[in-house]
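In: Could you look at this predicted model? Sequence included:
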Amino acid sequence: MPSHDHLADTTPQSGTLSEAGNSSIMSQPVKAVDTAFPSPDTATPFSELEKSVQMAEWCSVIGELFYPIAPTDFERYQRPDTVEDKHINYDIARLTVSFSREPPQPWTSYIHPEGGRYFRWEHDLFTVYTDAHLFNPEVLQAVQQFVDQVDGYLTRHDITEVSFDAENVDLVLDVTLSKSNRTICGYYFAYHPNRTVFWLDEFESSERLWRDINGVASQDHILHEIQSQYWHHCALFPSPGCASQVVIEELRDIILHAIGELPDSLVSTTSTVSYSMEELRGMLQLLPSKSRDFNDDSGPGVSRIIYILMKHFAHDRFLHFYGEPVARLNRGTSIYDKNKVHKCSFLFHVLKFLLFAAPSAYLHEIESMLSDGLLSRVVWRDFVDKICKDWSHLTVYSTVLINVDVAFLSIQSIDAGPTSSPLKIAVYLSVISSLGSIFFALLFLRCNNTRLNISTDEAAKIMNSYQDTSCRYENIAILYSLPYALLMWGILFFVAAFMILCLWKTPPVTLVLSSMAWVALGSLVIFYGWVNCTGARQWLLSIREDLKMHRLLVK
């Protein structure tokens, strides 16, 4: 997410009500020299040209210092505030039993379960939330003026789409400093009756909330993103109200259904659920059996967890086009053009045969895992765990093969031969291939062992970084197949060396028996390739059909 300065520079132009959804992009910290905000009317003066350009680019219908943000744009985790790195002498006065500060009226102060402080004010038209440090008089004055501006706009305009009152509507103000040290204010509204967020300005949701998701056009579909944003808002400000029993039971039903839909369950083998059985059971254990009263502020921690889970499930529904005609019902299924077939590059086909068809297997697995660029947490962990185990086994096999090669070279009759003999060259190549297999396996293990528990967003970014417009995931599929392919080449070189030993200058009986054994083994290998390699079989069958057609034409 661009910084709030950038958002302010790109505020939409009109003031119609609009709805939008969730965002997984984080904003950057605002550059500031201190944490005290100058009030809007005493801000650093702009030149006439700068002022006109700024107002033309990011003037909101509320005022020139406002710009709309999504709840996921809220800059709680990117604050530039710091404390002085030195010891401060502080003496506690005698008989001091209270250490709390009374917030300025009419504000109420709350501490988020994570530790951040925020403030709440029940205004006549809405309930205001902000992270701004209202104990600072200058900051308090700036926030008060922003609230007055919103109040004034709503008073002057007859808005019938939303019923404004403190119980139904929340107004969130994200007060920051611009690059010019000017106080600016990001804002959004939350509407509790239907769990949505909205703005007084037009909001460029398709660019700022789901830029990487194509085909989003239905309002029913967008509703899932709006609700995901709503739950994120609730998680930002969980006090004073706690999650209702209705929300808890709704979440419990979602989790229980997800458990039944897991790929290893009896209900579905290709579920789109992105959590493991252990994670879902852990979620169930977190849910309270009975909700607290709405006015009881003693449970913000559990409520925040509930809101975060509701947000994630709502966002998943949006990603899988829940309720749409093209809803993704099976993992690995694309909702876009299903008839579009991507042809692999010529180089990939060449390397596929040189690497014993291993790239094809990896490419199919990666593309199924990253259908439409989406990645499931469960599938990602299973994939990383599987390939790491495979590479660990390959290092053992390669080590055994190197020991066999060295023992083979230590045979007196072979060791006494010239260094340039075909037998020794084949053994040397076998050792080099095995060392290459160990090298790449250890390299990939080092890279992927640390990726087992990363987030799905990070994993998708890593995998998509290997993607090329022309060859998709072919590059990473080729790389991942190197440990296996190099081990196979090491085995083939050792087999070649052993064949030379068996067939080169040997007695006739030994030559005949060895040749028969090698022919039988080779036939079995060819039969295996014929049965398992569908592509090669179809290619040979097509050649045979072409030859038949050619003969018919000649006749």
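Out: Received it, and whenever you're ready, just let me know what you need.

In: From here on, just use CA atoms for contacts and neighbour counts.
Out: Fine.

In: Verify the contact between Val384 and Arg446 for me.
Out: No. At 11.8 Å, Val384 and Arg446 do not qualify as touching, with contact defined as Cα atoms under 8 Å.

In: Looking at the two, which is more packed in?
Out: Val384 (18 against 12; other Cα atoms under 10 Å).

In: any idea which element that one lies in?
Out: helix 377-409 (DSSP states H and E).

In: What are the boundaries of the helices in the stretch 101-250 of the chain?
Out: Applying DSSP state H, counting those that start in this stretch to the stretch 101-250 of the chain gives helices spanning 137-156, 205-208, 219-236, 245-261.

In: List the buried residues in the second one.
Out: Same thing as helix 205-208. Within helix 205-208, the residues scored as buried using 16 or more other Cα atoms under 10 Å are 205-206, 208.

In: Same check on the longest one?
Out: Judged by neighbour count (16+ other Cα under 10 Å), helix 137-156 contains these buried residues: 138-143, 146-147, 150-151.

In: got another, please set it beside the one above:
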Amino acid sequence: MDRPKMIKELRELVMHASAEIITSDMSLSPFDADELTRILELINHLQANTLDNDNNDFPHSTCVIARFMHYFYIAKFFNFCGLPCARLEADKSVYKENTTFHPLTSSISLALEAMLFWAPRAHLEDLRKVWVDECINTPHWKDFNKNLMAEWTGITIYSTVMLAVDVSFLAVPNVNIIQSQSIGIIATYLSIIFITGSLIVSVLLVRQNQRHGFESAEKAADFMSNMTGTFFGVRALATVHSLPYAMLMWGMIYFAIAILYNVFKSTMVAMLASVVSGCVVVIMFILWFLWAAREFHIFGQLMRSVFPSVLAADTLP
């Protein structure tokens, strides 16, 4: 194939990838929109050089075309382009999904999810959209890590504020720190421990993400293979990603216990009535949000873990 035809084919690939990105959230393009725009500008320069010269003997231009073609054809290969089982969206697998899980894995995963406020489930869904058939789409991988960085940075700010609140609470004159065996003091200490753990894990995850989060698809695939090559697979990595949020939540819960304990030590009826009414209102709003957002599917998870064969039989036609 001569160079003008190669340039035209490359232009067609870039335009198709650009249209796919505009019309789909799960594009299979190996480049994002900004990169495709810059590639199209380079193609225009290549085409101009081809028209200005008759011999077309420019090894650098050939190398540029070959490098871009390499990425597009690698993407076609991994997505089974041209075959009946071709992948049409980046988060879809071309293989039959394995819905059977080991009972030990399911039980431990359910217990961890309950302890971590079902945060691993959200991270697991995001990971499964990125790590599909042990392949990684570079634009989605970069977006995934940007979202993780934003989440962990926000959690770090919240943890810092909560740590200052816990320390300030211990300095309140009504909180007798000498009575170290009181429930309020113990709960405050536990809150400080969990908040500090959230800060440490957030910093470690941010550092890891800065090292591996914006690498090429090949290096990112090697990193994901090492991280998920355990007994629990992707679930283990999803659990690690959810630790900062979960420990921050436990820190807030223990701080709330410390506050309520010091409030309910009082015998003033007006104070008890106002605090109880406020707690009831807040708990009702939280439960209302959880029910409306369907954040916790506790009974469904329990049924799937305890009676997997029964539920599988019910779903058969």
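Out: Everything's here; your move. Computed from a predicted model, the values in this text were never measured in an experiment.

In: hmm, back to that, okay, and the helix holding Val384 of structure 1 goes to which residues in structure 2?
Out: Across structure 2, the stretch matching helix 377-409 of structure 1 (TM-score structural alignment) is residues 138-170.

In: average distance between the matching stretch and structure 1?
Out: Mean deviation of stretch 138-170 of structure 2 relative to structure 1 after superposition (mean Cα distance after the TM-score superposition for structure 1): 0.8 Å.

In: roughly how far out does that stretch sit from the chain middle?
Out: Using Cα atoms, centre = their mean, to the nearest Å, the mean C-alpha position of stretch 138-170 of structure 2 is found 13 Å from that of the whole chain.

In: Repeat that for stretch 180-191 of structure 2.
Out: 33 Å.

In: okay, it sits on what stretch of structure 1?
Out: Using TM-score structural alignment, stretch 180-191 of structure 2 corresponds to residues 419-430 of structure 1.

In: give the contact list for the spatially most central residue of structure 2.
Out: For structure 2, the residue nearest the mean C-alpha position is His123 (4.2 Å; Cα atoms, centre = their mean). Residues near His123 of structure 2 by Cα atoms under 8 Å, 6 or more residues apart in numbering: 238-239, 241-242.

In: so which strand or helix has the counterpart of it in structure 1?
Out: Under the alignment (TM-score structural alignment), His123 of structure 2 pairs with Tyr362 in structure 1. Assessed by DSSP H and E, Tyr362 of structure 1 sits inside helix 358-369.

In: List the buried residues of that helix.
Out: 358-360, 362-363, 366-369.

In: picking that back up, mind putting the buried residues of helix 205-208 of structure 1 in TSV, distance to Leu423 of structure 1 included?
Out: Converted to TSV, those look like this (distance: Cα to Cα, whole Å):
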residue	distance to Leu423 of structure 1
Ser205	68
Ser206	65
Arg208	64
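
In: Name all residues that make contact with the alignment partner in structure 2 of Phe494 of structure 1.
Out: Mapped onto structure 2 by TM-score structural alignment, Phe494 of structure 1 lines up with Phe255. Neighbouring residues of Phe255 of structure 2 by Cα under 8 Å, 6+ apart: 166, 187-188, 191.

In: now Val267 of structure 1
Out: Taking Cα under 8 Å, 6+ apart, one finds 260-261 in contact with Val267 of structure 1.

In: Tell me the spacing between it and Ile259 of structure 1.
Out: 10 Å (Cα to Cα, to the nearest Å).

In: now do Arg304 of structure 1
Out: The spacing between Arg304 of structure 1 and Ile259 of structure 1, counted by Cα to Cα, is 22 Å.

In: Show me which of the two is the more surrounded one.
Out: Set side by side, Arg304 of structure 1 and Ile259 show more neighbours around Arg304, with 25 against 21, by other Cα under 10 Å.

In: What separation is there between the alignment partner in structure 2 of the more buried one and Asp57 of structure 2?
Out: Structural alignment (TM-score structural alignment) places Arg304 of structure 1 against Cys63 in structure 2. Here Cys63 of structure 2 is placed at a distance of 12 Å from Asp57 of structure 2 (Cα to Cα).

In: So what's the residue count around Gly58 of structure 2?
Out: Careful, residue 58 of structure 2 is Phe and not Gly. Quick note: Phe58 of structure 2 (other Cα under 10 Å) scores 11 neighbours.

In: residues in contact with Thr160 of structure 2?
Out: Thr160 of structure 2 neighbours (Cα under 8 Å, 6+ apart): 195, 199.

In: hmm, 6 Å instead?
Out: Thr160 of structure 2 makes no contacts at all, as judged by Cα atoms under 6 Å, 6 or more residues apart in numbering.

In: What's the separation between it and Ile192 of structure 2?
Out: Distance, Thr160 of structure 2 to Ile192 of structure 2, using Cα to Cα: 10 Å.

In: Strands along structure 2, start to end?
Out: 131-132, 135-136 (DSSP state E).

In: Out of the ones you listed, which is the most enclosed?
Out: strand 135-136 (a mean of 22; mean count of other Cα atoms under 10 Å).

In: Residues in contact with it: which ones?
Out: Residues contacting strand 135-136 of structure 2 (Cα under 6 Å, 6+ apart): Ala217.

In: about what we covered before: in helices, which of the contacts of Phe255 of structure 2 fall?
Out: Assignment to helices by DSSP state H places the following of these there: 166, 187-188, 191.

In: closest to Ala150 of structure 2 among the residues you listed?
Out: Taking Cα to Cα as the measure, Ala150 of structure 2 sits nearest to Ser191 out of these, at 23.5 Å.
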